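**Q** give me the fold of what follows.
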Amino acid sequence: MLHDPNRVYVFDTTLRDGEQVPGCQLSTPEKIEIAIALEALGVDVIEAGFPISSPGDFQSVVELSKAVKEPTICALTRANTGDIDAAVAALKYAKHPRIHTGIGSSDMHIKYKFNSTREQILERAVAAVKYAKKFVEDIEFYAEDAGRADNAFLAQMIEAVIAAGATVVNIPDTNGYCLPDQYGSKILYLKENVKNIDQAIISVHCHNDLGLATANSLAGLVNGARQVECTINGIGERAGNTALEEVVMVLKTHHALGLNTNINTKHFSDISRMVSKMMRMPVQPNKAIIGQNAFAHSSGIHQDGFLKHRENYEIMNPEDVGINSADIILTARSGRHALKHHLERLGYEIERINLDQIYERFLVMADGKTTAITDDDILFLMTDGKEESYKNGYKLNLLQVLCGDPLTPTASIRLEHNGVEKEAMASGNGPVNATINAIQSIVGTDILLKEFTIQAVQGGSDDVSKVNIKISHEGKSYVGHGFSTDIVKASAHAYLDAMNKFM
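**A** Reported below is the predicted structural model:
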């Protein structure tokens, strides 16, 4: 079989092996949606299901075959004619069909699963491949439990099924038992001892029972395998399968391996969320590549080094896997550099801020929280009225509001600017409108209020309210935030916060 010697084909089994996780079953429309996303991702093969197992699985393979154009659609079978007939029927509409048939190869499976002998198993393997070959050209053979199989017998089996017509030979570490050097050596043994191995592609299918699925898959690829079988988020039976995103990013990061795939890695974040949501299986936060903490930095030392030079602490660009940017997580362990980064991101001008003073207040806040500091926490820190947000900004020194039926809402306000206080009184159609009118009468600047929203930070009638305000001045928009248990006061702080950003 002719193929690029450096090309690794990606065989995705999210919809077959991945769906074997209890509670993660998908409807046919959901499978189609994921299959279309896998096609956009660039996978070469989609294992669509096990047609003989149920009418639903059969129909899913039929519908996926109709929906997907570019990838090969693969259907799983056991080594018997009934399974293969069902797969042939289900693949009727596939543009590029493949039958994936096989049988156990370890002495344990031969004896305790099949109650058979090596010779009988070998005959069944060859017969299955020959039968499937009558209907479909592309035949993949799996030697189940190859990880624990005797290498000499495994080589004999692989040579026989290739001679019978197999185009791909799958060497599964079905129980996740092998160590990387053992598995890599097994693949190399087949490369060196199977006479017709150049007529087929060797595939690796590793499980994660000992947490070695990705490492074993890579060991197989380094030693000559050129197809990797994997799932999105590493889902699968028991501890899962090789995570597609992990093995692809290892190959992309380690250029020296000289191996490449056709995967558009920028889709990883989106498809990970899709699979997680549809299969109701959350991704652990520390999951490599696509976990929410995969590009998050919370240690002050790490944050400082990252902000000085990204590659000090990151070996991949988050944008390469579909994540907008790395996260600098603020905790009590964070330093001034990280706080400065977030203040600038939120629109504050550092040269107008007493950073040391704010940092001391930040540490007090962070020590009192068991979770990370959020943007709302930072904004509260900057606009709670206890300290000036800007050295030269307007500061609210007094606010009194009179309202209630039948009174006209009226606000009295005192602002300080550059050490000088000014007072004003104004009415409006409500207490907030009256307050904003009073501020404008002092400032005397043409400002257009574009957006105004109020939300409770935690919940409850005595809660701190957060007010978000967007204003426009000379064609540019500015956003301000205010916090207080008094909604009118929070509104005044938000308006001043937005205004101080351009004054």
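
**Q** CA only for contacts and neighbour counts going forward, please
**A** Noted.

**Q** can you confirm Leu415 is in a strand?
**A** Yes: counting by DSSP: H, G, I helix; E, B strand; the rest coil, Leu415 is found in a strand.

**Q** want to put them side by side, so please do this one too:
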Amino acid sequence: MADKLWVFDTTLRDGEQVPGCQLNTREKIVVAQALEALGVDILEAGFPISSPGDFNSVVEISKAVSEPIICALSRAVEKDIQVAADSLRFAKKARIHTGIGVSGYHIQHKLRSTPEAVMERAINAVKFARNLVGEVEFYAEDAGRADPEYLASIIEAVIAAGARVVNIPDTTGYCLPEQYGAIIRFLKENVSNIDQAIIATHCHNDLGLATANTLAGVMNGARQVEVTVNGIGERAGNTSLEEVVMAIKSHSEIPVVTQINTKKIYETSRIISKLMNMPIQPNKAIVGRNAFAHSSGIHQDGVLKNRENYEIIDPKDVGVEESTIVLTARSGRAALKHHLALLGFPVEGAELDEVYERFLVLADSKRDMGRKELLSLIGEHLEDSPFISLEQIHYEGGEGEIASAKVTLAIGGKNLSADAVGNGPVDAVIKSIKQLIDHTVLLDEFLIQAMTKGSDDTCKVHMRLMSEGKPYHGFGSETDIVLASAKAFIDALNKLPVKQKLSNN
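**A** Model prediction:
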């Protein structure tokens, strides 16, 4: 029978330490409730001694969620521990996470202490915390570079003092998977009271090995993983929750199970990305927008025949509606046939061969092949289709103030205009466009990236629209952010199914 693996989420503590990603208390509660719905076992809500805001956030999160254990971080300092305990007074299940550096680097150069003094501080901290809350976790900071014998002795001592979880961090992301796994195995074999505690992993991604190290720890006996959604965190980040959970789900030889509701992974990932204003790299495993996108002809043909030919995870298992077949110059006949059929134009045999040859010529000069290009390939007139093009745009007002906009679109051979006001010019322009289409869409993702430097920067805007549960991506680039945003929005609209209709305007 598989063991339970405890999922300890530190998105709101270690993850929030990323510069520019700080959240207010209200936003932290939104994230905490999303993590509760996701099914995390332990939620590290903050470092209460660090600021009044962090203290208040732990208090309010303790009130707002009931299922996960609420954990507060502290140093091995009595005042830290007392403040952590005070912040947890409303928690249904509370844990203090206290600890100290145990590597030679930390003992000599950070703490300027001795191994004996550090041992004493660790024991006293755990005893003090144990008298304040029901559950104490001890972290041995920089354990990845510590002397194994000393690490084992301090872990044995803190367990004897009352720690019921012992965290073995690879704080600097230094270890290789074999090395980190060996540390966990050494503790299992050389700490006499290790059966009285759960071993936790806490790996950083400085060498891109956080997930691999975490899994190596689990395979060698760790039964708690400390992770963040999207892998956010200090420097190169922490271990990614979604990667560990889906690796375990995909490999039956890993002898553990989690209670994570994997169908909520994508939704939770997007909530955190938006609130922290931290875009997810397109090729990020599990949650990147290209994680289930296929552009190579060989891959597309295989996926269209049977998804499992090139996908080890069913997109629906992580909350993604379906895979994406992207048309590029590397796409094959199967993908082209698939997209033309979606537009209502099934082609076969010699006709498909002829269209495909024209497609390759056009695709070599286009980064993205959309509805407009496909219709032109098969000789359809844009005037007879619901294709949208931007004819005119005018707006007044700046960001952070009420703005107005007027937009003229050409849709199916007709010019239609609408105007609207919004919270800033981008909002006003999008509201104007929405008035001219009879299709419900939700702007789910909006990213701006500078492409050049200087006062006349060219920016690239990426938008993701949701319609009937499916995502549609659009891109636009201009020196004017508002114009680039309008183009990206329209680009995404043009990828919606043909059933889109004109409005009554």
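
**Q** quick check: which element contains Val435 of structure 1?
**A** Actually, residue 435 of structure 1 is Thr. It isn't Val. helix 431-443 (DSSP states H and E).

**Q** go on, Ala335 of structure 2?
**A** Per DSSP H and E: helix 333-342 holds Ala335 of structure 2.

**Q** now that helix: buried residues?
**A** By 16 or more other Cα atoms under 10 Å, the buried positions in helix 333-342 of structure 2 come out as 333-340.

**Q** now it: which residue numbers in structure 1?
**A** Per TM-score structural alignment, the counterpart of helix 333-342 of structure 2 in structure 1 is residues 336-345.

**Q** so what touches the matching stretch?
**A** The contact list for stretch 336-345 of structure 1, computed with Cα atoms under 8 Å, 6 or more residues apart in numbering, reads 300, 303-304, 307, 328, 330, 349-350, 355-356, 359, 378.

**Q** those in strands, which ones?
**A** Ile328 (DSSP state E).

**Q** next step: the contacts of stretch 336-345 of structure 1 restricted to helices.
**A** Within those, residues falling in helices by DSSP state H are 300, 303-304, 307, 355-356, 359, 378.

**Q** and for the closest residue to Ser153 of structure 2 other than its chain neighbours, the neighbour number?
**A** Spatial nearest neighbour of Ser153 of structure 2, excluding adjacent residues (Cα to Cα, 6 or more residues apart in numbering): Val191 at 7.3 Å. Close neighbours of Val191 of structure 2, defined as other Cα atoms under 10 Å, add up to 18.

**Q** next one: Lys414 of structure 2
**A** 11.

**Q** before we move on, what about Val257 of structure 2?
**A** Neighbours around Val257 of structure 2, by other Cα under 10 Å: 17.

**Q** that one contacts Val7, doesn't it?
**A** No: contact between Val257 of structure 2 and Val7 fails when scored by Cα atoms under 8 Å: they sit 10.1 Å apart.

**Q** what span of structure 2 is stretch 100-118 of structure 1 aligned with?
**A** The aligned range for stretch 100-118 of structure 1 is 97-115, by TM-score structural alignment.

**Q** ugh, wrong one, I meant stretch 133-151 of structure 1
**A** With TM-score structural alignment as the criterion, stretch 133-151 of structure 1 aligns to 130-148.

**Q** and that stretch, end to end?
**A** 26 Å (Cα to Cα, to the nearest Å).

**Q** once aligned to structure 2, how far is the longest helix along structure 1 on average?
**A** Looking across structure 1 with DSSP H, the single longest helix is helix 118-133. Once the two are superposed, helix 118-133 of structure 1 sits an average of 0.3 Å from its aligned residues in structure 2 (mean Cα distance after the TM-score superposition for structure 1).

**Q** run the angle between the helix or strand that that helix is followed by and helix 118-133 for me.
**A** Once the chain leaves helix 118-133 of structure 1, the next helix or strand it forms, by DSSP H and E, is strand 139-144. Relative orientation of strand 139-144 of structure 1 versus helix 118-133 (axes from the mean of the first three to the mean of the last three Cα atoms, to 10 degrees): 150 degrees.
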